[in-house]
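> Sharing a model that was predicted from the sequence below.
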Amino acid sequence: MTELQLVFVSVVVFALMVAITIYARRKSPDVLWVGMALSVFCGPVGQLYLRRKAALWMVFVLILTMGAAALLPPGNIAFLAQMVISPAVMFYRMKA
């Protein structure tokens, strides 16, 4: 796969994650399991599910994920850290 194709696929996947998150926010707002599922499968983009300062929280989760990936051993740790940190932040936001 060429670099241009990889960029195109990445943009399409990101757009799909944003669209799914916004659709879920409209159809079933403030449901804990929906927010947690979006956080697991969409990572920091799942933070857009809640309207309260969503972009700020999305950046916060992304920074936490990168920080955790830098502290942990090499490998595909960023994805694993994202699957733990993002739902934890979503749970905090929904319960606070």
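Ah, there it is.
> C-alpha from now on. contacts and neighbour counts both.
Noted.
> In space, what's closest to Met17 - neighbours in sequence excluded?
Distances taken as C-alpha to C-alpha, 6 or more residues apart in numbering place Cys42 nearest to Met17, at 6.0 Å, with adjacent residues excluded.
> try this one next to it:
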Amino acid sequence: MLTEKEITEVANKFIREIEEEAKMELLILQKHIIKKPYGIIYFYTSKKYYETKDDKYAVAGNAPFLVEKETGNIVEFGTGASEEYYILEYEAGRWPIK
């Protein structure tokens, strides 16, 4: 089982990988973090969008993701429904779709 610090390290590493691919600086939205007994759910956006709120800096496909406490696995949610939908689907064992 991972500590909160270890979970945060996994999340930061995941964001850095996305940054390299997208070639833009990203940041985790600290105010939107959701802590659950099974892990932590993170939301992120581009730093430029966060600072300016200018849509030209918005990130497409920046789905929230969960870092599982037991395994450190990352579970990416979608963007087509609310985060509540994906959380409920995960908790019911229906997400990710296998």
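Here it is on my side, so go on. Since this is a predicted model, take the numbers as computed values, not measurements.
> TM-score of the superposed pair?
Overlay of the two chains. TM-score (TM-score structural alignment, normalised by the length of structure 1): 0.33; 53 aligned residues with a C-alpha RMSD of 4.1 Å.
> Flag every buried residue along the one helix or strand the residue nearest to Met17 of structure 1 maps to.
Under DSSP states H and E, the secondary-structure element containing Cys42 of structure 1 is helix 32-42. Applying a neighbour-count criterion of 16 or more other C-alpha atoms under 10 Å, one finds 34-36, 38-40, 42 buried in helix 32-42 of structure 1.
> which of these sit farthest apart?
Val34 and Cys42 (11.5 Å; C-alpha to C-alpha).
> Quick check: the residue nearest to Met17 of structure 1 vs Val84 of structure 1, distance?
As defined by C-alpha to C-alpha, to the nearest Å, Cys42 of structure 1 lies at a distance of 12 Å from Val84 of structure 1.
> overlap in contacts of these two?
By C-alpha atoms under 8 Å, 6 or more residues apart in numbering, Cys42 of structure 1 and Val84 have no common neighbours.
> all helices for structure 2, in order.
4-22, 47-52, 83-91 (DSSP state H).
> Out of those, which gets nearest to Ile40 of structure 2?
Short answer: helix 4-22, nearest of those by C-alpha to C-alpha, at 7.4 Å.
> Could you check the closest one and say which residues are buried?
Of all the residues in helix 4-22 of structure 2, those buried under the rule 16+ other C-alpha under 10 Å are 7-8, 10-12, 15-16.
> No more questions from me, cheers.
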